[in-house]
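Q: build me a structure from this.
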Amino acid sequence: MTEHTGTVSHFRTIRQNDHVEIETLAALDRALTEGTPLRGLRLQDLDLRRREAALLGHTDLEGLVVLGGRLTPALEAHLRSHGALLFPTDPHAPINPYRAQLYSPHELYAGLAGDGYAATPDARAYAWYQDARVRSDVFVTLLRAVHDDSMGDALDELLDGLPVAGVMGGHAVTRGSADYAAAVRLGHALAAAGLVVATGGGPGAMEAANLGAFCRDSGVLEAAQHRLAEVPGFAADVAAWARTGLAVRDDVAPAEGAPVRSVGLPTWFYGHEPPNVFCDGVAKFFSNALREDGLLARCTAGLVILPGAAGTVQEVFQAATRLYYAGTAKPPPMVLVGREHWTDGIPVWPALRALGDGRAMGSVVHLVDDPDEAVAILAAPWS
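A: I've put the predicted structure just below:
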């Protein structure tokens, strides 16, 4: 089994349906040394120019799939002439559709300090997503779909075998507020109980929960929140909001190789909401539908739903649909935090109780006021 650390493994070969995905040159070298047949391999985003001599010596290439990467003209001609399938990318696209790892926050915000948010890969990808000139281009659609599949694959690798607790909540919660502090404590407690905290990866309550999980030292969390509160929200100045977050992240980041505790799944569908930086890995998607379903599907330890508005309500009922059709198997719990909000403000709770009546769902849906109660419910099966 792959060791799970804060850095995604760079040495992965996974057999799937009798095909082998190879995501590093080291893995390719092992396959070549061990005499693994090349037909059926999937070479993902590799600089094959550095292995040209070895590959030119092979003719067992029918069914070999090369996803992006770099090739010399001679190697490209050799692969094609012997039946390999080569999938190109667009050098003008702001993303690499065949990437094998999740994003790091610093990667998404590269260039922020010098040229501002508009120059970052995150902002450029959003602009590309919004560009009407390419929105219906079938090749661009294909690249985005492949990119999202690559994100899901990398996320599966990172979370394999780990208990994941999802935290949902509103993006409008501001740094320095009582609600933000409560979400920080929740994320920290869930991670301290041995669960990986997964959120929608955006600002507000999502950022707070990711921060709480990402910061291992409870003693520095209060100081970190005070620093973040200097820029309470992102709406006025995304660059200032992100710069403050990155500075705090660098100060509270764990040592390299620390276990995964915090992941975010944002989307360019809501590109006006920048991704928060307090994650061990960021799986950013173009498709919000894939992002939402992928987040819920990976929350093996259950969900905590903090007060929120339309987007959070959508997630509540997406999760409720899974619970409703779970059959007789006991599904992971879903805990709503905030009785007044979920009964009077946005009366979701009565609908959930009605749906769960007489079904397995009824025993795993909870309404509490204290986030500590939510932690106890989710952590119990894993402690």
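Q: only C-alpha atoms from now on, for both contacts and neighbour counts.
A: Will do.
Q: which SS state does residue 304 fall under?
A: Judged by DSSP: H, G, I helix; E, B strand; the rest coil, the three-state class of residue 304 is strand.
Q: surely it touches residue 167?
A: Yes - using Cα atoms under 8 Å, residue 304 makes contact with residue 167 at a distance of 4.8 Å.
Q: what residues of the helix or strand where residue 156 lies count as buried?
A: Assigning secondary structure by DSSP states H and E places residue 156 in helix 138-159. For helix 138-159, the neighbour count (16 or more other Cα atoms under 10 Å) marks 140, 143-155, 157-159 as buried.
Q: now it: how far from the chain's centre is it?
A: 11 Å (Cα atoms, centre = their mean, to the nearest Å).
Q: show me what that helix is packed against.
A: Counting contacts by 3 or more Cα pairs under 8 Å, 6 or more residues apart in numbering; DSSP states H and E, helix 138-159 packs against no other helix or strand.
Q: OK, contacts around the most centrally placed residue in the chain?
A: Centroid-nearest residue in the chain, with Cα atoms, centre = their mean: residue 283, separated by 2.8 Å. Residue 283 makes contacts with 102, 103, 151, 152, 155, 263, 264, 265, 266, as judged by Cα atoms under 8 Å, 6 or more residues apart in numbering.
Q: against residue 148, how distant is the first one?
A: Pointing back at residue 102 there. Separation of residue 102 from residue 148 (Cα to Cα, to the nearest Å) stands at 11 Å.
Q: swap in the fifth one?
A: As defined by Cα to Cα, residue 155 lies at a distance of 11 Å from residue 148.
Q: and for stretch 337-353, what's in contact with it?
A: With Cα under 8 Å, 6+ apart as the test, stretch 337-353 has contacts from 304-307, 309, 313, 320, 336, 362, 365, 367-371, 374.
Q: same question, stretch 217-227
A: Here stretch 217-227 makes contact (Cα under 8 Å, 6+ apart) with 175, 176, 181, 188, 212, 215, 244, 248, 252.
Q: let's see this one next to it:
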Amino acid sequence: MTGYEARDRLYTASELLEGFLPDDELGFTKTHDFSVFRRFYMDGFTAPLSIEIRQQQAAHDAAISGALADHLTTARPLVGVMGGHKLTRTESAYLLVVDLARYLTRENFLIATGGGPGAMEAAHLGAMFAYADDFRLNEALNEIQKVPILPHLIGRLFDDAGSILPDRREHLREAHLWLQAALRAKELCPAPYGESLAIPTWKYGQEPTTPFATAYAKYFQNSIREEALVAKSKTGIIYARGGGGTLREIFQDVEENYYEEEASAFTPMIFFDPEGYWQNDAAVDPETGNVSRQGIKLDGVLREIFKLARARRRDTEQCWSKIRFTVDFEEIVGLLESHRGPAQERRALMLQGHAGDLPATP
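A: Here you go, the predicted structure:
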């Protein structure tokens, strides 16, 4: 199998991690997931070498989109959690995402993320342990924090023949240990697992896909994946601390909300960080480049954007009430619950043609 074959269902963690060798220091690279990434890279990465390759990848992604639509026809209200892949497993922002995702899963929401490390992993970990007791969750956190940081995996990994470059082997050994810690933590979760949905891409296939989700809509084209992640999260989107990728998702969401005809359809945007990351400018030493305080101040910018966008509709305040900078779990649930009806209608419209009778959940 090339990995490009069209499918009629989403992936599972066991399918993506098939071939993993726990005792091999490069066991992560033996998985089906990494093998597909290697093939994707050798076939031109984001610029396929032939029309045949492009067509195979497109057929795969189209089939995944269909499988995702089928999956969502029976899913609970979908809440996106976006955030940076660099967030470490010991940071307070990571641990708070774990707690929030656990709380939201217990409140009958389905968590969806981009399926990578950092804030995304934290969301799936929390969702999986939603029905486990605190002792089991803390055991899992203790296990996963033995390898708190994912190594630097950006940049070329292979030579022209597809072999791993010698100077990158140590990074992949560290990635293996990072994934192995997650798998040990997963083993500590008793049944039933809390469900969650990951929507990753092989564009970032050098990073291990989190094993904590219960379904994976994995794409080759990142643009399709981003559209699926933002567009499907109609109940609301939560933004944990993040960088460039998270900013792209924020402003994709801003664009969709900008053009909404009715304030009732405006999707809630929740900026979630215990240190007010989205409400503070970064503090950077101009001489050394050292960052003493992280932050990207968005509250004023977003207010001005939507003041302009909603001026003619005269519903600026109504829309602004759906943008929150908060870490209050009950406030977040209250906002998401208030949008349940409009989200249900929007999801039914998006999934029209993919299934017959749709359920009464968004």
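Q: any chance of the contacts of residue 283 of the first structure in JSON lines, plus distance to residue 118 of the first structure?
A: Putting these into JSON lines (distance: Cα to Cα, whole Å) gives the following:
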{"residue": "102", "distance to residue 118 of the first structure": "21"}
{"residue": "103", "distance to residue 118 of the first structure": "18"}
{"residue": "151", "distance to residue 118 of the first structure": "23"}
{"residue": "152", "distance to residue 118 of the first structure": "26"}
{"residue": "155", "distance to residue 118 of the first structure": "27"}
{"residue": "263", "distance to residue 118 of the first structure": "24"}
{"residue": "264", "distance to residue 118 of the first structure": "21"}
{"residue": "265", "distance to residue 118 of the first structure": "21"}
{"residue": "266", "distance to residue 118 of the first structure": "18"}
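Q: and which of these is nearest residue 357 of the first structure?
A: Proximity of these to residue 357 of the first structure (Cα to Cα) peaks at residue 265, which lies at 31.7 Å.
Q: residue 269 of the second structure maps to what in the first structure?
A: Mapped onto the first structure by TM-score structural alignment, residue 269 of the second structure lines up with residue 334.
Q: was I right about its match contacting residue 366?
A: Yes - contact criterion Cα under 8 Å: residue 334 of the first structure and residue 366 qualify, at 6.3 Å.
Q: of those two, which one has the most company?
A: Under the criterion of other Cα atoms under 10 Å, the comparison of residue 334 of the first structure against residue 366 puts residue 334 first, with 27 against 18.
Q: got a list of what that one touches?
A: 302, 303, 304, 305, 364, 365, 366.
Q: for residue 56 of the first structure, see how far away it is.
A: The gap separating residue 334 of the first structure from residue 56 of the first structure is 55 Å, by Cα to Cα.
Q: swap in residue 28 of the first structure?
A: 14 Å.
Q: of those two, who's got more company?
A: A direct count of neighbours by other Cα under 10 Å for residue 28 of the first structure and residue 56 places residue 28 higher, at 23 against 14.
Q: doesn't that one belong to a helix?
A: Yes - counting by three-state DSSP, residue 28 of the first structure is part of a helix.
Q: contacting residues around it?
A: Residue 28 of the first structure makes contact with residue 22, according to Cα under 8 Å, 6+ apart.
Q: aligned to it, what sits in the second structure?
A: That one, residue 28 of the first structure, aligns with nothing by TM-score structural alignment.
Q: could I get the full set of helices for the stretch 101-250 of the first structure?
A: Secondary structure of the stretch 101-250 of the first structure (DSSP state H, counting those that start in this stretch): helices at 105-108, 112-115, 121-130, 138-159, 178-192, 205-214, 218-228, 238-252.
Q: now residue 117 of the first structure: closest residue in space that isn't a chain neighbour?
A: Nearest residue to residue 117 of the first structure, sequence neighbours excluded (Cα to Cα, 6 or more residues apart in numbering): residue 239, at 5.2 Å.
Q: my guess is the one you found contacts residue 119, does it?
A: No - look at residue 239 of the first structure against residue 119 with Cα under 8 Å: they stay out of range, at 10.4 Å.
Q: which of those two has more residues huddled nearby?
A: In this view residue 239 of the first structure and residue 119 are compared by other Cα under 10 Å, and residue 239 has more residues nearby, 20 against 15.
Q: how much space between the aligned residue in the second structure for the more buried one and residue 183 of the second structure?
A: When the second structure is aligned by TM-score structural alignment, residue 239 of the first structure is paired with residue 176. Using Cα to Cα, residue 176 of the second structure is found at 10 Å from residue 183 of the second structure.
Q: ok, now residue 191 of the second structure?
A: On the measure of Cα to Cα, residue 191 of the second structure and residue 183 of the second structure end up 15 Å apart.
Q: the more surrounded of these two?
A: residue 183 (18 against 10).
Q: ok, back up a step: excluding covalently adjacent residues, which one is nearest to the residue nearest to the centre of the first structure?
A: Nearest residue to residue 283 of the first structure in three dimensions, chain neighbours excluded: residue 265, at 4.9 Å (Cα to Cα, 6+ apart).
Q: mind listing what the alignment partner in the second structure of the one you found touches?
A: Taking TM-score structural alignment, the alignment pairs residue 265 of the first structure with residue 199 from the second structure. By Cα under 8 Å, 6+ apart, the contact set of residue 199 of the second structure is 112, 113, 114, 115, 216, 217, 218, 219, 225, 228, 229.
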